[in-house]
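Peer 1: Predicted model, plus sequence, below.
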Amino acid sequence: MAGHKKKLHLAAFINSGAASQAWRHPDISAHERLDVNYYIEYAQRAEKAKIDLLFLADGASFVVRDVAKHYSSVSSFEPATLFSAVAARTENIGLVYTASVSDNEPTHVARQLASLDHISHGRAGWNIVTTPGPGSVNLGVPKDEVNDSVAKYRRARAFCDVVKALWDSFEDDALLRDRESGIYVDLEKIHSPQIENEFYTANQPLHIERPPQGHPMLAQGGTSPDGMSFGGSTADLIYCANYSIEEGQKTYRTLKGHAVAAGRKPQHLLVFTGVAVVWGPTQEEAERKLRGISSLWPIEVAVDNLNIDFGDLDLDDPFPDINTLTGPIKSRGRAAAIAVFARSNNLTIRQMAERASVGLGHRPLVGTTQHIVDDMQAWLEAEATDGFAVIQPALVNGLRDFTEHVVPELVRRGLFRREYEGRTLRDNLGIARPNNIYTDRRRTGSTE
């Protein structure tokens, strides 16, 4: 095992979902959503275990509806601000947060991420989502785009084009800072993007120099056909939900194929599979821990967390084929994975909701050190994933179990690093730093 060549990558969700009921657990502080010290402790513990990155899910929406009375996420930090505080207390771990192209303006996202990349010395990342929230109205996102996958990803591509052009508006050596001459910047190496597409206009440079990583790392989570096409051509890292190795292999091959079709090397797109890990010294104790967290979820919250509109179906009906449903589905890729698992195991809607609630709809991985590591190794060796996005239903208590028991065994088997490979997030993920488009043009003699 020590000679195993390919190693896992690991991401740690710093919260276990907007609908999480972990705040009800007697061993967990109900105030952690607005306790910056919680996030710092979580980040430092994950960094000590050499985990690649922290992932912070976020959304601009807060829709006041009856089920929201159970959510601790009604009050939460703005992610760029939070991760700036975490960056100051960590050195190596990546900091990736969500910002929707439907709720933001490209210049603001570009500057926030560039700033975090500088503050963290090259550890920032952006999880690109298309989900519209309340800001989409003010930004002129048409209502009929909400459920139009093609239109949403067309907007996402246009948005990313602007953001990357803005990150490149300063060449890497544009700032001279020459005290003797008094010249701070070479203005010939600052460029105004000339972008005017169907969604956005950009004609001024970004108000901050190029990020240390060139471009902060790009993540994406859509595994619908349109989402995988977009992610395969654009992202560095894809989060996905799969419940079996066979389904994981299909997703893995599809995503890598989209990367190749876009002229990229398949190894430069990493696939991370979500798992909700609950560890115990015995299988029975691990299952007891899972039941303890799951029991805190009111059934209406657990069902709502699936993000599938079941219409008039009874909760004790067999789980349906999602293609027969007429109501909205937030993520068709994740919903399809949930449905395949539920239907293949003859689960009802209620049973599937209870099982999937603690993991953001991702697969629970419950058991001893050997069971968990055997599972992860099997997925890696079957080319069903490049790594795991680890969700902790018990928050920092679960992370403590994972880093103290599971990670050391991954290291012992040669499946995970002993030390970080480099200084930046791209270094540690093995993803190349992008060249500046204007520097490339200068070298080749092409005109802008």
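Peer 2: Arrived safely.

Peer 1: C-alpha only now, for contacts and for neighbours.
Peer 2: Fine.

Peer 1: Can you tell me the number of residues neighbouring Ile293?
Peer 2: 20 (other CA atoms under 10 Å).

Peer 1: just Asn37 next, same as before
Peer 2: 12.

Peer 1: would you say it is within a helix?
Peer 2: Yes. Judged by DSSP: H, G, I helix; E, B strand; the rest coil, Asn37 forms part of a helix.

Peer 1: if you go through the stretch 251-400 of the chain in chain order, where are the helices?
Peer 2: In the stretch 251-400 of the chain, the segments counted as helices under DSSP state H, counting those that start in this stretch are 283-294, 299-304, 332-344, 349-356, 369-381, 396-401.

Peer 1: Surely Tyr97 is in contact with Gly125?
Peer 2: Yes. At 6.5 Å, Tyr97 and Gly125 qualify as touching, with contact defined as CA atoms under 8 Å.

Peer 1: Second structure for comparison follows:
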Amino acid sequence: MSHQNIDSIMVCLSPSPSNIHVIRVASAMLKNKTDHFYALYISDTKRALNDSNQQQLDKNIAYAKQLGAEVEIVSSDDIAGEIFKFAKVCKVNKLVIGKNMNMRFDFFRKPIYQQLLEDIDDINLVIVPVREKRIMNIFTNKSKVTLKSIVTSILILFICTVVGFVFFEMGFHDSNIIMIYLIGVLLIALITSNIICSVVSSIASVILFNFYFTLPILSLSFYDSSYLMTFVIMIIVAFLISTLMNKIQLTAASYANMANVSRILLETNQLLQKRQSVEDIFNCGCKQLSNLFNRDIAYFPIEKSSIQNPILFPKRENSYCKEFLNANEIGVAKWVAINGKHAGATTRYLSGSKSIYYAVLTDDKIYGVIGIYLGNDVLGSFDKRILLAILSEMAICLDNIKSNEEKNEAIIKVKKEQFRSDLLRSISHDLRTPLTSIYGNADVLLNDN
């Protein structure tokens, strides 16, 4: 089969249930087993996924892997630009993306597919129409209203109202009282980190200002019609302040998360670099994984192409490490050691297991298998990224040890050859001297006769 007949197809992943259909369409476009199939998810650093969206994203990723896709997860603010960049690097000739037909047109932001159409010229863009009820998702995990956030919001608005009364009695202009309420809305957004409380407090601040500080006092009506525009501007400004503050906090949390991952990987790399043997590297890596995920870990060494009994790293008081000694679990670990693919719980291979197993391998060798007990839980995409990064670090260190051992063996071999040559040279020199003397004396004796 010629190289020209090989396609490279990429599908864009999203935390949407309809993305399953998009992935299926992209998979159906594969003509040959040699075609490259990529699935890319761009994690927006400005928006955090709630639990339901994260679970749906994990399902979509698992489905893409099940269909043979090579999944990549990248964090970026520029989603369209990152898709275009990845497509160029992987030499993709077909790009599949979904379009929600129920989505309303946004004057301020172009849809992703339109941004891609403007940049992509030599890639076939396949737009898959889907219909999905789009719910305004301003409610993330942090938007769950708690009693503490409600009490805090009420207390701040009460303090703003008291300060407003002081300013009102002192004859200050209304604009000063408005600024006090805006500061209150900003504090609510900053302290509660809750978009619902921020939006409700924006509306409540306008109502309180109208009720207490516009004529007639203690009434929601007003005589001066100019106050209507004041109320509109006030609620817009308050809403913008609360929304921007929540976006800033989400972005800061995302960057803090990325910084935490970098710190973990740097710390792991430094710990692994100090280890000088395969056993030490596996012990260090397994302890790090156990501490990070707070789960029981097992390491199955491989010696002479045969998997050995596991080394256990219990994390909990009621450890589940005994599960790794089960014949079924050992069978899964052996399968991973033979095939070099991860298997077990939440995967497409041997999913009846209670643990998930990963092979620590380089291009030409499998060093061991690591098992992580899950039970009825799942590893989130974020935890999987950390896990794969640490396993990659372990593989690099193991490969370095192997290279150093081969280098040392080569040096020892050269030294042995050099010693052998020196020894033969020395023996030859030691034998040459008496042989020359014997030859000379024999020659003299022959000549005398």
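Peer 2: Structure received. Keep in mind that this is a model prediction, so the values were computed, not measured.

Peer 1: And the TM-score between them?
Peer 2: The TM-score (TM-score structural alignment, normalised by the length of structure 1) is 0.22; 165 aligned residues with a CA RMSD of 7.4 Å.

Peer 1: circling back: quick one: which of Tyr97 and Gly125 of structure 1 has more around it?
Peer 2: Gly125 (28 against 23).

Peer 1: Report the separation between Asn269 of structure 2 and Tyr357 of structure 2.
Peer 2: 22 Å (CA to CA, to the nearest Å).

Peer 1: Look at the two and report which has more neighbours.
Peer 2: Set Asn269 of structure 2 next to Tyr357 and count neighbours by other CA under 10 Å: Tyr357 wins out with 29 against 17.

Peer 1: Contacts only, for that one.
Peer 2: Neighbour list for Tyr357 of structure 2: 332-333, 336, 342-344, 369-372 [criterion: CA atoms under 8 Å, 6 or more residues apart in numbering].

Peer 1: Closest one of those to Arg432 of structure 2?
Peer 2: Val369 (59.7 Å; CA to CA).

Peer 1: so what's the closest one up against?
Peer 2: 299-302, 333, 336-337, 357-360.

Peer 1: Please list the members of these that lie in helices.
Peer 2: 333, 336-337 (DSSP state H).

Peer 1: okay if I get the contacts of Val369 of structure 2 as CSV plus distance to Ser8 of structure 2?
Peer 2: CSV is the format used below for those (distance: CA to CA, whole Å):
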residue, distance to Ser8 of structure 2
Tyr299, 36
Phe300, 36
Pro301, 37
Ile302, 36
Ala333, 32
Val336, 28
Ala337, 29
Tyr357, 29
Tyr358, 27
Ala359, 27
Val360, 28
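
Peer 1: Pull the most distant pair out of these.
Peer 2: Ile302 and Tyr357 (14.1 Å).

Peer 1: Which secondary structure state does Ala39 of structure 2 sit in?
Peer 2: What three-state DSSP gives for Ala39 of structure 2 is strand.

Peer 1: Hmm, it is touching Glu72, no?
Peer 2: Yes. Look at Ala39 of structure 2 against Glu72 with CA under 8 Å: they come within range, at 6.2 Å.

Peer 1: Between those two, which is the more surrounded one?
Peer 2: The residue with more neighbours, out of Ala39 of structure 2 and Glu72, is Ala39; 23 against 15, by other CA under 10 Å.

Peer 1: Now do the contacts for the more buried one.
Peer 2: 10-13, 61, 64, 69-72.

Peer 1: In those, which residue is surrounded by the most others?
Peer 2: Met10 (29 neighbours).

Peer 1: rewinding a little: go through the helices of the stretch 251-400 of structure 1 and name the closest to Ala259 of structure 1.
Peer 2: Among those, helix 332-344 sits nearest to Ala259 of structure 1 (CA to CA), with 18.1 Å.

Peer 1: Okay, buried residues for that closest one please.
Peer 2: 332-343 (16 or more other CA atoms under 10 Å).

Peer 1: could you give the angle of that helix to helix 349-356?
Peer 2: On the basis of axes from the mean of the first three to the mean of the last three CA atoms, to 10 degrees, helix 332-344 of structure 1 is oriented at 120 degrees to helix 349-356.

Peer 1: ok, which stretches of structure 1 are strands?
Peer 2: Per DSSP state E, structure 1 carries strands over the ranges 9-13, 53-56, 94-100, 124-129, 175-178, 183-185, 195-196, 201-202, 217-220, 237-240, 270-279, 363-367, 387-391.
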